[in-house]
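**Q** quick one, what's the 3D model for this:
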Amino acid sequence: MTSSNDPLGPVALAYAAVSHALCAADRRHRHSDGSVVAVSGSPVASLNAVISPNLDPDPEVIGALAGSEALRGLAWSIQVRGLPGQRVTDVATRNGLTHVTRLPLMIRRPDAGAPPPVTGSLRVRPVGGDELGLYARTMADGFGVPHETFELFTDPGLASTEGFTFYLAEDDSGPVGTGMAAVQGELLGIFNIAVLPQHRRRGHGRAVTTEIVRAHHAAGATTAYLYASTMGEPVYASADFRTEEVLTVFRAPA
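**A** Model prediction:
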């Protein structure tokens, strides 16, 4: 588990909890050390994962969770904080997960204050369960993947999951992007920031992110976190996010 000398421990635990909550009860398991196996069934490896929230992940725990029957036949990943030791790398290699990606963990601290509301023609609004189909299709189009890739997000019940809020960004032409908030106490996790290709390079991704931050900052979730791509890191930096750690993701080669 995380300790008092691990200030990012609560963020790592929150991230693991989000992945856990997205999966059906019979396709997830939490180990006593906080590690989880969370299997959504999506063809995206990051959505079927063994995740350790610990600074010194236990390779035996990771290996045991990697043996979950629910992972068989799916693209999946092992996700650990920072730069893993050789024993964790060996577990990944034995499971065929030899492609390594490192994602910046970016934090927006309370002293950054609440960002201003979005202005102009872009509108960012929360959606209910009846619109999650549109949300999932827009997200898939934004990421350039088949619609069935994000079928798990079409479940209307997700909209009532405690702490989860799903957002559509729209202009006069209709939906142009998506975002998702996952709140645990003062922590706000931001996920699923996607913008349709024809609407990129207009600041929409940044606008969706800052609107989510603004809405939840007002409600008391004053520390925001997200995992960025290398390309997205400068965009979030411009919204007062700072890289404080990396997440190492092991998956099978494409």
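
**Q** CA atoms for contacts and neighbours, from now on please.
**A** OK.

**Q** how near is the residue nearest to V39 when sequence neighbours are not counted to D58?
**A** If the residues on either side of it in the chain are set aside, V39 comes closest to N48, at 4.3 Å by Cα to Cα, 6 or more residues apart in numbering. Here the criterion is Cα to Cα, to the nearest Å. By it, N48 lies 19 Å from D58.

**Q** and the strands in the stretch 51-200 of the chain, which stretches?
**A** Per DSSP state E, counting those that start in this stretch, the stretch 51-200 of the chain has strands spanning 77-81, 99-108, 123-127, 164-171, 174-184, 187-195. These are given in chain order.

**Q** got the contact list for the residue nearest to the spatial centre of the chain?
**A** The residue at the geometric middle of the chain, judged as the C-alpha nearest the mean C-alpha position with Cα atoms, centre = their mean, is F191 (4.4 Å). Counting by Cα atoms under 8 Å, 6 or more residues apart in numbering, F191 makes contact with 179-182, 226-227.

**Q** make TSV out of those residues and add distance to C23.
**A** Listed next are those as TSV, based on distance: Cα to Cα, whole Å:
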residue	distance to C23
G179	19
M180	16
A181	16
A182	14
L226	20
Y227	19
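
**Q** pick the one among those closest to G205.
**A** In terms of Cα to Cα, no member of the contacts of F191 lies closer to G205 than G179, at 8.7 Å.

**Q** residues in contact with that closest one?
**A** G179 makes contact with 166-168, 190-194, 208-209, 212, according to Cα under 8 Å, 6+ apart.

**Q** separation between F241 and G41?
**A** Separation of F241 from G41 (Cα to Cα) stands at 31 Å.

**Q** what of A14?
**A** In terms of Cα to Cα, A14 sits 21 Å off from G41.

**Q** to compare with the earlier structure, here is another sequence to fold:
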Amino acid sequence: MNDGDLAGAVDANYWQSFKLLARACGGEVLEREGMLAVSTGLPVAMLNIAFVKRPLADPQASLNEVMSFYDEKRLPFVLRLREGVDPESERAAPALGMPYSDTVPGMALHPVPPPPEPVRGLDIEQLSDSKRLGAYQRVAAEGFGMPVEFVERLMGPAFLKVAGFGSYLGTVDDEPVAVSSVFVDGGVAGVYNVATLESHRRRGIGEAMTWRSVLRGREAGCSVAVLEASELGKPVYERMGFRVVAPYKTFRRRNQE
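**A** Okay, the predicted model is just below:
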């Protein structure tokens, strides 16, 4: 696969996983030609994302419709599009009050190698029912710096039933310390929700949780693993062999978090 193919794989997995996650937590989805707007219903801009998927015939009209979609719900949101996909939309967004904010690295690993040796003392279990869901939610909330009630709504019992998703809880001495998830779709494994408690960072645990999600994809026959990296995670993923193939430009209204 060339970089264009890999970028397309990042796109497709990102869009589909976010749509399914939103619907599982009672959110809403707006789809138009070249446009996808996803609302989780939570008052956090990064949990309400509008994607420009390809060049828009009328960027100003499409973006105005997106803004109305979120304004009707009184929700903050961000606009995200892969660099170079639609320069006209990149120019239209600031003119409509959504200046450029930052670029999120969309990364891909191809081919998917065997995982390294496990981290000593770390046990990783797959969530098969809601018995350990509370621990997953608490670790995710603390790891991402979010209110636990937001995570409980976003990743409730319905989250465990979404087709293609798998989630993992990492423990050290029976203490939950890390989480990760994976979405397998179309031969691509998307890695999501990788978080480690601050008390257990810099021990290779986050990397091990990422590898567990990647392994799920490998077991399912996936030849590609993809993810969107945080500033903290990007060096770790690069060490694992991931490369940036889909830089996502982010635009947002001022004073929206």
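
**Q** TM-score for the pair, please.
**A** Taking TM-score structural alignment, normalised by the length of structure 1 as the basis, the two superposed chains have a TM-score of 0.87; 247 aligned residues with a Cα RMSD of 2.4 Å.

**Q** that older thread, between N48 and D58 of structure 1, which one's more packed in?
**A** Here N48 of structure 1 and D58 are compared on neighbour count by other Cα atoms under 10 Å; more neighbours surround N48, at 26 against 15.

**Q** on that earlier part again, give me the buried entries from the contacts of F191 of structure 1.
**A** Among those, those classed as buried by neighbour count (16 or more other Cα atoms under 10 Å) are 179-182, 226-227.

**Q** could you look up the SS state of the counterpart of R203 of structure 2 in structure 1?
**A** When structure 1 is aligned by TM-score structural alignment, R203 of structure 2 is paired with R202. When classified by DSSP: H, G, I helix; E, B strand; the rest coil, R202 of structure 1 comes out as coil.

**Q** isn't G121 of structure 2 up against D174?
**A** No - the pair formed by G121 of structure 2 and D174 falls short of the contact definition of Cα atoms under 8 Å, at 9.8 Å.

**Q** nearest spatial neighbour of K73 of structure 2, skipping sequence neighbours?
**A** Of all residues beyond its chain neighbours, the one nearest K73 of structure 2 is G41 (7.7 Å), with distances taken as Cα to Cα, 6+ apart.

**Q** structure 1: which residue goes with the one you found?
**A** If you follow G41 of structure 2 across to structure 1 using TM-score structural alignment, you land on G41.

**Q** check contacts around its match.
**A** G41 of structure 1 neighbours (Cα under 8 Å, 6+ apart): 47-48, 74, 152.

**Q** which one of those is nearest to R109 of structure 1?
**A** When these are compared for distance to R109 of structure 1 (Cα to Cα), L47 wins out at 26.7 Å.

**Q** ok, how many other residues are close to the nearest residue to that closest one once chain neighbours are set aside?
**A** Using Cα to Cα, 6+ apart and skipping residues adjacent in sequence, the residue nearest L47 of structure 1 is S40, 5.9 Å away. For S40 of structure 1, the tally of surrounding residues (other Cα under 10 Å) stands at 28.

**Q** now S40 of structure 1: how far from L74 of structure 1?
**A** Remark: distance between S40 of structure 1 and L74 of structure 1 (Cα to Cα) = 10 Å.

**Q** overlap in contacts, those two.
**A** By the contact definition Cα under 8 Å, 6+ apart, S40 of structure 1 and L74 are jointly contacted by N48.

**Q** which residues touch stretch 227-247 of structure 2?
**A** In contact with stretch 227-247 of structure 2 (Cα under 8 Å, 6+ apart) are residues 3-4, 6-7, 10-11, 14, 82-83, 103-110, 190-192, 207, 226.

**Q** could you rerun that using 7 Å?
**A** Applying Cα atoms under 7 Å, 6 or more residues apart in numbering, the set of residues contacting stretch 227-247 of structure 2 from outside is 3, 6-7, 10, 82-83, 103-109, 190-192, 207.

**Q** now do it: distance from first to last residue.
**A** Stretch 227-247 of structure 2 has its terminal residues 11 Å apart, counting by Cα to Cα.

**Q** what range in structure 1 matches it?
**A** Aligned using TM-score structural alignment, stretch 227-247 of structure 2 spans residues 226-246 in structure 1.

**Q** what comes up buried for that stretch?
**A** Counting neighbours by 16+ other Cα under 10 Å, one finds that the buried residues in stretch 226-246 of structure 1 are 226-228, 233, 235-236, 239-243, 245-246.

**Q** measure G144 of structure 1 to R137 of structure 1 for me?
**A** Relative to R137 of structure 1, G144 of structure 1 is positioned 10 Å away (Cα to Cα).
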